[in-house]
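Novice: after the sequence you'll find the predicted model.
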Amino acid sequence: FRAWLDDWELVTRVEAPDADTFERLTLTAFDGEGEERAGYRLDLTAEGPLVLHGDAGFSQKSADGQGSMYVSQPFWRVEGEVVLAGETHEVNGRGWLDREWSSQLLGPEQAGWDWFSLHLDDGHRLMAFQLRGGGEAGGDYRSGTWISPEGEPRALAPDELALTPLATSSVVGREVPTRWRLEVPAAELDLIVEAPHAERWMDTTVPYWEGEVIARGRDSDRRLGIGYLEMTGY
């Protein structure tokens, strides 16, 4: 497949019609000319399988059963180049793609969501989220997926994880939680997850905060992983 919008393009490098087209992709986006030129060209290569969240891809989002179809590719190796101020820099790292679709964005009693994706240094991946409202007795609704280094998912029920905001940052006149405690007792995981850069507000049709986070052990303060945080409704 090939998807594009002006100078942005996502195209598969897989030619076999019955293969996973997300195994090898090229992502390109550029803007400007000369010294003002900025953008990137990245090759994405999957080193693990697609992951279906929830029940065979159905991810419940509230206690009343509302949900979405949700699949991730959290095993991409990323290599390519980034152009900033007209200068080209070679880059490499890890990538995570989410695809989610639903007939309902939020329930009427839900104010927003806090969503984490983490690459842990021991090879595990973690997706965890809470929707503020819509849980049992009017509380928050939580869910997640604990992913082994081989790509085996374990769905996490609402009572199997905890997300606790610890500190906020003032961003465009809003108080946004940018330091969290994240607990998954079944995986013996107790993390402090913090955003090193607070100014990541996206003033789009659905305004949201989105940016890099670093995960550390709550007791040891040792770095255990990196990832991404997305928050709405603040």
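Specialist: Nice, thanks for sending it over.
Novice: from now on I want contacts and neighbour counts done on CA atoms only, so please keep to that.
Specialist: Noted.
Novice: secondary structure element for residue 169, which one?
Specialist: Element membership for residue 169 (DSSP states H and E) is strand 162-171.
Novice: what's next to that strand, contact-wise?
Specialist: 130, 142, 175-184, 198-201 (C-alpha atoms under 8 Å, 6 or more residues apart in numbering).
Novice: second structure follows, compare the two:
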Amino acid sequence: MSTTQETPYLFDPANWEFGAAGSIPSFIVTHLYYTGLALAIAILIAVPVGLYIGHTGRLAFVAINAGNAGRALPTLGLVSLLVTMFGLGLIPALIALVILAIPPILTSTYAGLRAVDRAAVDAAKGMGMRELGILLRVEIPMALPLIISGLRSAALQVVATATVAAYVGLGGLGRLLVDGLALNQYDRVVAGAVVVAVLAIVIDLVAEGIQRLVVSPGISGRALTRPSKSFPTVSPTQPRAGTASAG
């Protein structure tokens, strides 16, 4: 009996050799490349459009319909359609992933700006700030929690769906799923599913850490939960300093 039959694919040290072609680390690097490229393109498209819609209030139906369409769109079916148009390769997979990532980024950016307190915007206008200054210095900082939540949602969806790249002849963790099913090596399929899930959790934790760094504690609400160290609390039954006790 061979070593690969005795040892599950996920725990075989030979499959974790860095730099080796066909190893799990090489699949992870390729998978992250597809994910990062798709997210970067989606951000360049969706964030400016969401900022414009949220700031001006115009074309709000675009953001709403984009969110609904994103939830109903079958990614694998879209990839199959794009393959018939562009052939195998990176283009159909990348277009499908970008289309998948745009709706949550667009809708969260729009919703974040529309949720900004109008009193803060009016105060900025009263101070003589221009529209661009209001957008950059007031609305975007206050909308960051929702904007980043949309980015986190898009990242999770893309990293989980980037496995479709294997169906168009590309690499990534999807190779473990496709090749495992083709070869009836189900331990390879399980390894691919587990690594994708762990990778999604790690990406979400990193995004949460970035959100804590860039979002003001006052906006995120963390400042309200921090105990105050400047003013000690006084128990109702404890006499205040300098006050004579009764009797």
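Specialist: The structure has been received and is ready for your questions. Owing to the predicted nature of the structure, the values given are computational and were not obtained by experimental measurement.
Novice: TM between them?
Specialist: Superposed pair, TM-score by TM-score structural alignment, normalised by the length of structure 1: 0.20. Supporting alignment: 81 aligned residues with a C-alpha RMSD of 6.1 Å.
Novice: can you name every helix or strand that the helix or strand following the strand holding residue 169 of structure 1 contacts?
Specialist: Of the helices and strands lying after strand 162-171 of structure 1 in sequence (DSSP H and E), the nearest is strand 174-184. Here strand 174-184 of structure 1 touches strand 162-171, strand 189-194, going by 3 or more C-alpha pairs under 8 Å, 6 or more residues apart in numbering; DSSP states H and E.
Novice: what's the single longest strand in structure 1?
Specialist: Looking across structure 1 with DSSP state E, the single longest strand is strand 67-84.
Novice: give me the number of residues near residue 81 of structure 2?
Specialist: Neighbourhood size, residue 81 of structure 2 [other C-alpha atoms under 10 Å]: 14.
Novice: that one and residue 38 of structure 2, how far apart?
Specialist: For residue 81 of structure 2, the distance to residue 38 of structure 2 equals 18 Å [C-alpha to C-alpha, to the nearest Å].
Novice: likewise residue 120 of structure 2?
Specialist: Distance from residue 120 of structure 2 to residue 38 of structure 2, by C-alpha to C-alpha: 35 Å.
Novice: pick out whichever of these two has more residues nearby.
Specialist: Counting neighbours by other C-alpha under 10 Å for residue 120 of structure 2 and for residue 38 shows that residue 38 has the greater number, 26 against 14.
Novice: my guess is that one contacts residue 91. True?
Specialist: No. Between residue 38 of structure 2 and residue 91 there is no contact under C-alpha atoms under 8 Å: 10.6 Å.
Novice: before we move on, back to that, helix or strand right after the longest strand of structure 1?
Specialist: Using DSSP H and E, the helix or strand that follows strand 67-84 of structure 1 in sequence is strand 87-101.
Novice: now for whichever helix or strand comes after that next one, which elements pack on it?
Specialist: Counting by DSSP H and E, the next helix or strand C-terminal to strand 87-101 of structure 1 is strand 113-120. Here strand 113-120 of structure 1 touches strand 125-134, strand 223-232, going by 3+ C-alpha pairs under 8 Å, 6+ apart.
Novice: of these, which approaches residue 26 of structure 1 most closely?
Specialist: Between residue 26 of structure 1 and those, the shortest gap by C-alpha to C-alpha is with strand 223-232, which sits at 21.0 Å.
Novice: who does that closest one touch, helix- and strand-wise?
Specialist: strand 113-120, strand 208-217.
Novice: which secondary structure elements does whatever helix or strand residue 85 of structure 2 lives in sit against?
Specialist: Using DSSP H and E, residue 85 of structure 2 maps to helix 75-86. In terms of contacts (3+ C-alpha pairs under 8 Å, 6+ apart), helix 75-86 of structure 2 is packed against helix 90-114.
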